[in-house]
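Asker: next input, structure requested:
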Amino acid sequence: MKLGFLTACLPGESLDAIAGWAAGQGYAALEVAAWPADPGRPWEASHLDATTGDVLARHGLALSAVAYYENLLHHDLVLRDRIHDHLRRCVDQAAALGCPLVGTFIGRDITRTVAENLRLAEDLLPPLVAYASQRGVVFVVENCPMEGWHPDGYPANLAYSPELWRWLGGLGFFLNFDPSHLVWLGIDPVTALAGNLGLVKHVQAKDVQIDPAARNGYGIFGQLIDKPSPWTSGWWRYRIPGLGEVDWRRLVDVLYEGGYDGYVSVEHEDPVWSGTPERVRQGLVIAQRTLAPLIV
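Answerer: Below you'll find the model as predicted:
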């Protein structure tokens, strides 16, 4: 296995600057963010271009995956078409770079029931899978509920549970396994990983901190009244690996035992180690010091 991180945590930095710093800190790979450049959405990173391969090679880094995590089932048909078009461009660029993985979400049409969404996905998504397969690329889906996409905070990415992993596997998708989401959903990430290793093609390393006393006041669906943001739960928050509840020693051991030899990519969404590029880098240093001794 090799340790890397997702470049989305440094949206204002160039890939060259990120790669130089990453190599100096002992990282071996980058999961390169590939959202469309949009000045109206400065939090989305756009680090993938024609120079990506040269930049990574110059710094001795591998490309673990191309990252474009969007809603493939969006209810706005015009926006959905744009998302699909950009995803195909990501596939083309990944293939040109010799990278077999593109990360995304399944998503959800929030105007439809889950059952209706499953049928919608079965109609809409196989052509995207076929497009990628023809170019030697597969999609790896992160198991984040994306509850902030739903007006009532319900899961809006139909890939958040082992039940749904088996379903998406039947459509030709694979898993970008992130244990942090499972913890707050009440799913043991070690057990879930051990039972689904055949679907795992990429791993994202993110931790989560739980406040059981606050959960007693809100329930698992989180804060509803006077909610400051769609992404506020009131009782849990994402953390850097090693600062939360995930048993990384056991998780990495299960990966090794199962024969996984791919990438573990830190996804930095820790609010404590955010706010400035310097704070983000400090968080990535903590993650590297936590995980590197486990990855040999």
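Asker: CA atoms for contacts and neighbours, from now on please.
Answerer: Will do.
Asker: okay, helices next: where are they in the stretch 101-250 of the chain?
Answerer: Taking DSSP state H, counting those that start in this stretch as the test, the helices found in the stretch 101-250 of the chain are 114-124, 126-133, 162-170, 179-185, 189-194, 212-218, 248-257.
Asker: okay, the ones you listed, which one's buried deepest?
Answerer: Neighbour counts (mean count of other Cα atoms under 10 Å) averaged over each of the helices of the stretch 101-250 of the chain peak at helix 179-185, with a mean of 22.
Asker: helices and strands around it, which ones?
Answerer: In terms of contacts (3 or more Cα pairs under 8 Å, 6 or more residues apart in numbering; DSSP states H and E), helix 179-185 is packed against helix 189-194, strand 200-205, strand 207-210.
Asker: what does the shortest one contact?
Answerer: If I follow you right, that is strand 207-210. Applying Cα atoms under 8 Å, 6 or more residues apart in numbering, the contact partners of strand 207-210 are 179-181, 183-184, 235-246.
Asker: in that strand, which residues are buried?
Answerer: Within strand 207-210, the residues that count as buried by 16 or more other Cα atoms under 10 Å are Asp207, Val208, Gln209, Ile210.
Asker: any idea how far the residue of the chain positioned farthest from its centre lies from Arg249?
Answerer: Taking Cα atoms, centre = their mean, the residue of the chain most remote from its mean C-alpha position is Gly217, at 29.0 Å. Separation of Gly217 from Arg249 (Cα to Cα, to the nearest Å) stands at 32 Å.
Asker: re the thing from before, same list (the helices of the stretch 101-250 of the chain) but as CSV, adding distance to Val200.
Answerer: As requested, those are exported to CSV (distance: least, Cα to Cα, whole Å):
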stretch, distance to Val200
helix 114-124, 20
helix 126-133, 16
helix 162-170, 10
helix 179-185, 12
helix 189-194, 8
helix 212-218, 30
helix 248-257, 9
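Asker: please give the structure of this sequence too, so both can be compared:
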Amino acid sequence: MKLAAFASCLPHNTLDEALDYLVAHEIYGLELGVGGYPGTRHADARLLAGDNAACARLRNTCQSHGVELMALSCHGNPLHPDATIAAAHDGDFRAALEAASEMEIPVVVGFSGQPGTGGVLNWPVIGWPQEYADQFEHQWRESLIPYWQPLTERARALGVKIALELHGGFAVHSPATLRRLREACGPALGANVDPSHLWWQGIDPARAIQRLGDAVFHVHLKDVCFRPDVMDDAGLLDCTPHARMDERAWYFAPPGEGHDAAAWQGILDTLHAIDYCGALSIEHEGYAPATEAIAATARWMRALSLRERRSATRTSTTTS
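Answerer: Here you go, the predicted structure:
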């Protein structure tokens, strides 16, 4: 496992500035946004796809800073009921797969997408009234599986893995929904595990990782905090905009602010147990400025790793 950071959390920096920042804080892995919701501030999948020289320049830029380009991010909604949005996000993701293959980047990260009608998203998450359950199955049968089956096959042919983030608001949001799509599409499709989104759903991230096993392709480092007084009033399905963070029942935070070191250690231990060797990518969407929060998260994760090594050493000494 290698500590990395999601470059889209540094939108006000050029790529060179972002890379200098990461190295200054001993972060030597990069998840690079190339389209969709993350945008194209640092790189554009459509300009990279099919342009070997552009891909080589990007790869060399990262290497010259001593940073490994570990994943391309193209989070979007290719199933959006607005055809213009769907087409844009679909084109970005397909280009990202081609660019990743050219640069020998193993993983492209994204969302499963979420269909709807009349240009409006429809995310059914309850089985009654029966119309919700019927709509859920219709979306999987008519939209989700037909879209991802050929795209997963294309990724397999290119030697690239697709990591879908388990995120509320999208069809694939849990271990169970990820497994269902993977069974339909094949092993080139797997999960991007962000513990914050799992805790929000009441899912234990360590157990989720254990259930997913070798389907874990990418990991985000992000926590979630709950405000009990607001939770009692608004509940988990609080639709207060994220911009009004002070009013929300829950909000995103750096690792350790919502769940303690023991909880995060359990996540790392489980990743070790499934032989995960990819990126631990810092994603920041909390209160503090990103330049402060990313550096603080890197220090906290290194301290956590150091505690783990010291504990292992003490255990080994005691046993011997």
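Asker: hmm, back to that, so which of the buried residues of strand 207-210 of structure 1 would you say is closest to Val264 of structure 1?
Answerer: Of all the buried residues of strand 207-210 of structure 1, Val264 of structure 1 sits closest to Asp207, with 13.0 Å by Cα to Cα.
Asker: that closest one pairs with which position in structure 2?
Answerer: Matched by TM-score structural alignment, Asp207 of structure 1 corresponds to Asp223 in structure 2.
Asker: what segments of structure 2 are strands?
Answerer: 2-6, 29-33, 68-73, 107-110, 116-117, 120-121, 161-165, 189-193, 216-221, 223-226, 250-253, 279-282 (DSSP state E).
Asker: what stretch of structure 1 does the fourth one fall on?
Answerer: By that I understand strand 107-110 of structure 2. Under TM-score structural alignment, the alignment places strand 107-110 of structure 2 onto residues 101-104 of structure 1.
Asker: what's the mean gap between that stretch and the aligned bit of structure 2?
Answerer: Compared with structure 2 after fitting, stretch 101-104 of structure 1 has a mean deviation of 0.6 Å; criterion: mean Cα distance after the TM-score superposition for structure 1.
Asker: what's in contact with that stretch?
Answerer: Contacts of stretch 101-104 of structure 1 (Cα under 8 Å, 6+ apart): 64-70, 90-91, 94, 137-142, 176.
Asker: quick one: what's aligned to Val252 of structure 1 in structure 2?
Answerer: In structure 2, Val252 of structure 1 lands on Leu268 (TM-score structural alignment).
Asker: got a list of what Glu26 of structure 2 touches?
Answerer: Glu26 of structure 2 sits next to Ala298 when contact means Cα under 8 Å, 6+ apart.
Asker: what sits against Leu294 of structure 1?
Answerer: Arg249, Val252.
Asker: do you know how far it is from Arg58 of structure 1?
Answerer: From Leu294 of structure 1 to Arg58 of structure 1 the distance is 26 Å (Cα to Cα).
Asker: picking up where we left off before, show me what the residue farthest from the centre of structure 1 lines up with in structure 2.
Answerer: Aligned counterpart of Gly217 of structure 1 in structure 2: Asp233 (TM-score structural alignment).
Asker: distance of its match relative to Ala18 of structure 2?
Answerer: 40 Å.
Asker: could you do Tyr147 of structure 2 as well?
Answerer: Distance, Tyr147 of structure 2 to Ala18 of structure 2, using Cα to Cα: 34 Å.
Asker: which position in structure 1 pairs with Leu166 of structure 2?
Answerer: Leu166 of structure 2 maps onto Asn143 in structure 1, with residues paired by TM-score structural alignment.
Asker: which one is its match nearest to, not counting chain neighbours?
Answerer: Counting by Cα to Cα, 6 or more residues apart in numbering, the nearest residue to Asn143 of structure 1 once its immediate chain neighbours are dropped is Tyr160, at 4.3 Å.
Asker: same thing with Val216 of structure 2?
Answerer: That would be Ala191: by Cα to Cα, 6+ apart, it lies 4.9 Å from Val216 of structure 2.
Asker: over to Gly35 of structure 2?
Answerer: Nearest to Gly35 of structure 2 is Cys74, by Cα to Cα, 6+ apart, at 5.0 Å.
Asker: tally of neighbours for the one you found?
Answerer: Neighbour count for Cys74 of structure 2, taken as other Cα atoms under 10 Å: 29.
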